[in-house]
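> With the input below, show me the fold.
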Amino acid sequence: MTAADTPSYAKTPAPPCSAPPSSEPPLSAPPRLRPARLLPRDVLRTGAVGLRARRARVVLSALGIAIGIATMVAVVGLSESSRADLMARLDRLGTNLLTVEGGEDARGGQLKLPKSAVAMVERIGPVQHATATGNVDARIRRSDVVPAERAAGVTTQAARPDLLAALGAEVDRGVWLNSASEHLPVTVLGTVAAERLGITEPGAKIMMDDTHVVVVGILKPVELFPTLDRVALVGFPAAERHFGFDGHPTTVFERSTDASVEDVRAVLPRTVNPGGAGGVKVSRPSDALAAKAATDEGLTTLMLGLGAVALLVGGVGVANTMVISVLERRSEIGLRRSLGATRNAVRLQFLTESLLLSALGGATGAVLGAAATGAFAYAQGWTAVVPPWALAGGFGATLAIGAVAGLYPAIRAARMHPTEALNAT
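Here you go, the predicted model:
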């Protein structure tokens, strides 16, 4: 058989074998798993677990933070309350009062001012009011049965009727001297002088040298010039008539406009004593109150330093609590890590726990400090002032302390290997 005789179907090559078509997609690599992120409420809940489980330790640790914050808030609050009361007193009493006194002479005594010193001061343009007092050499006894050598420790001064108006002082009981009584043997006692003499009500009699003098009034404490609290005041004419007073004033009091205080202060010495301005001393009584405010400010700085030390000690206590908490909860850390918790989640849990612990102490301390300020200010008759920046700054300091104190324990907990943590139990 030749090639021509071969059937045609024998020449057709067989088609290649192929797999039947399939509807299933081709296999691909599995997706990469990503750890789930904790929501803020989950972070807070996990961070609070350790606090609820160890309440006694939490209270003791938070107490250290609370003491530091309470100290700082109370110190700032009391300082601000005292300063506000002092500024209110200065506004009420005025800062435009100047006093003029004679300096020391060559023998160590006090130089006398001219009798016309008040009139000369009143001629200065901006001066609104001028008055004076003078030292009187008269020994005071409670009665004539008391020996003369046993004086009551109360000095005598002559005063003009307009003295109270110039000083802003007030009579507590009785009346003040007037144009009639300043000629009579009557006196008005300062509050300390009345206590030393044992006199509580006007009408009593005391002895000035050998003269019976009637007490017609008792002053309230004189804030701007507390020296007057320890004296017995009589009128200038009565002092000259009964006690040999020479009429020379010892202290001149002057009030002027606020804007001209320094200008008046510069010309007072030459005005009062033209022949010897260097022998005259001019002072401003309100400067003593301002100096007290500066002293309180220095003390406040010291107390704030002590509060900061207490806060630092509280932060060390928080750090110690967190380190111990990490050591005690290694099994919990290992279990969480083996169930898929990331290092970041563990770190965030313990850092949140430290912040919550510090925030608890800070909030408690702020409340205690504000309460202490209010109670003390009420007892002193002040207006309680607690600056908002003190509360915010104190609470912010606690959070910073908590973050620093909890950072190392949080890092240490996150570095624990799950197997090592589980085997440690």
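> make it CA atoms for all contacts and neighbour counts henceforth
Will do.
> could you pull out the helices for the stretch 101-250 of the chain?
Using DSSP state H, counting those that start in this stretch, the helices found in the stretch 101-250 of the chain span residues 117-122, 163-167, 191-197, 236-242.
> which stretch among those helices comes nearest Lys292?
For Lys292, the closest of the helices of the stretch 101-250 of the chain is helix 163-167, at 19.5 Å, according to CA to CA.
> helices and strands around that closest one, which ones?
Counting by 3 or more CA pairs under 8 Å, 6 or more residues apart in numbering; DSSP states H and E, the packing neighbours recorded for helix 163-167 are strand 127-136, strand 251-256.
> May I have the residues that are in contact with the residue nearest to the spatial centre of the chain?
Centroid check for the chain by CA atoms, centre = their mean gives Ser79 as the closest residue, at 2.2 Å. Ser79 sits next to Asp296, Glu297, Thr300 when contact means CA atoms under 8 Å, 6 or more residues apart in numbering.
> Could you also give me the structure for this next sequence, so I can compare it with the first?
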Amino acid sequence: MTRNLKPARLAPRDLLRVGAVGLRARRARVVLSALGIAIGIATMVAVVGLAESSRADLMAQLDRLGTNLLTAEAGDDVTGREVRLPKNAVAMVERVGPVRHATATANVDARVRRSDVVPQERTAGVTTQAARLDLLTTLGGEVARGTWLTPAGERLPTTVLGAVAAERLGITRTGEAIMMNETRVVVVGILKPIELVPTLDRVAMVGFPAAERYFGFDGHPSTVFERSTDASVEDVRAVLARTVNPGDEAVVKVSRPSDALAARAATNEGLTHLMLGLGAVALLVGGVGVANTMVISVLERRQEIGLRRSLGATRNAIRLQFLTESLLLSALGGGTGALLGAAATHGFARSRDWATVVPPWSLAGGLAATLAIGVVAGLYPAIRASRLHPTVALNSA
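Model (predicted):
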């Protein structure tokens, strides 16, 4: 009595074992093919991770520095001459209700050089500005060495250098003297970089009274800084120009320093999209490599395919075998690439003192992309292998 027996199906565990055997038999080719996938995934994960880490650092800076600082600078009139702000500009700004702090700096005509043996024209790119005592409070600046200007010191020939100014002048400690025009000035402090107003890093600052006494300064501020409540920044921004310079507000330029950090975040997002496109191209190239490997594998293993078909393997079993090999090959490259991308992100972020941020969706998306590449790249070779006739396959050389 004859019974119709259904062909046995390979269990998932057996499929994985058969697929892994096929990969182990061609290790060099597998490594090279997986490398293409790994490069693409590593690029995509690293690009996303670095962009998110940089953006997180920018957002942390904004949170730390605040977004409620506004500046008002004197511009030029219709004849091209620089307009001078009123001497009481800071006092007028302080009368605006939501304003918490207001201060000012002013340009001073004093050439800065390291010593009196250096010609006056060699200023090392350092300029002089007069500063009020409450400047650091308003800007959130800090002193790296020495002290800030004091009520007594702002009347004396003393200066506080910005971080870049100190480096350019070769000043490493306080108590040293520099020349401003023909006046010897003592350095009493060196500032840390001021992130919201980096232009002050290249400045030597003296007190308003000292600037008037030693350098012929007229007392008119050049830039007014103010901090208000977060909720009222835009309202203050709308009235700041006419408050600083009533009747001629058109020549006053009002800006928000934190906008520069926000613009950097937007720029980073655009670059991220570009780099993701390059990563996708690398991933596509890796997919072509996987497809090429699988096609060659089918050609080389025709006798193996014919033998399995003769022993009862169905076309579906052959298709699944080669599709599994392709998926394993892609998963190997994708997993390696994800680890490499995360490691590259961590290393670079640590070198820049950023918090490492690797979004889980980038890892999951990368692995999903590799599996999709594996299916697409392995589908044609798998179908081709399943269509080989057992007799033809066994008789092939």
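> TM-score of the superposed pair?
With the length set by TM-score structural alignment, normalised by the length of the second structure, the two chains reach a TM-score of 0.99; 397 aligned residues with a CA RMSD of 0.9 Å.
> The counterpart of Glu254 of the first structure in the second structure and Gly337 of the second structure: what is the separation?
Residue pairing (TM-score structural alignment): Glu254 of the first structure is matched to Glu226 of the second structure. Counting by CA to CA, to the nearest Å, the gap from Glu226 of the second structure to Gly337 of the second structure is 49 Å.
> Comparing the two, which residue is more hemmed in?
Ranked by neighbour count (other CA atoms under 10 Å), Glu226 of the second structure and Gly337 place Gly337 first, with 29 against 25.
> pretty sure that one contacts Ala34?
No. Gly337 of the second structure is beyond contact range of Ala34, at 9.1 Å (criterion: CA atoms under 8 Å).
> ok now do the counterpart of Glu420 of the first structure in the second structure, which residues does it touch?
Residue pairing (TM-score structural alignment): Glu420 of the first structure is matched to Val392 of the second structure. If a contact means CA under 8 Å, 6+ apart, then Val392 of the second structure has Gly306 as its contacts.
> and the contacts of Ser79 of the first structure, which are buried?
Asp296, Glu297, Thr300 (16 or more other CA atoms under 10 Å).
> The first one and Ser283 of the first structure: what is the separation?
The reference is to Asp296 of the first structure. Counting by CA to CA - Asp296 of the first structure and Ser283 of the first structure are separated by 22 Å.
> and if you look at the second one?
From Glu297 of the first structure over to Ser283 of the first structure the distance is 23 Å, taken as CA to CA.
> excluding its backbone neighbours, what's nearest Ala366 of the first structure?
Excluding the flanking residues, the one nearest Ala366 of the first structure by CA to CA, 6 or more residues apart in numbering is Ala70, at 5.5 Å.
> What residues does the one you found make contact with?
Ala70 of the first structure touches Thr364, Gly365, Ala366, Val367, Leu368, Gly369, Ala370, counting by CA under 8 Å, 6+ apart.
> Which helix or strand contains the third one?
Just to be clear, that refers to Ala366 of the first structure. helix 343-380 (DSSP states H and E).
> against the second structure, where does that helix fall?
Counting by TM-score structural alignment, helix 343-380 of the first structure sits on residues 315-352 of the second structure.
> List the buried residues of that stretch.
315, 317-346, 349.
> Could you verify that Ile356 of the second structure is part of a strand?
I think there's a mix-up here, since residue 356 of the second structure is Thr and not Ile. No. Counting by DSSP: H, G, I helix; E, B strand; the rest coil, Thr356 of the second structure is not part of a strand but coil.
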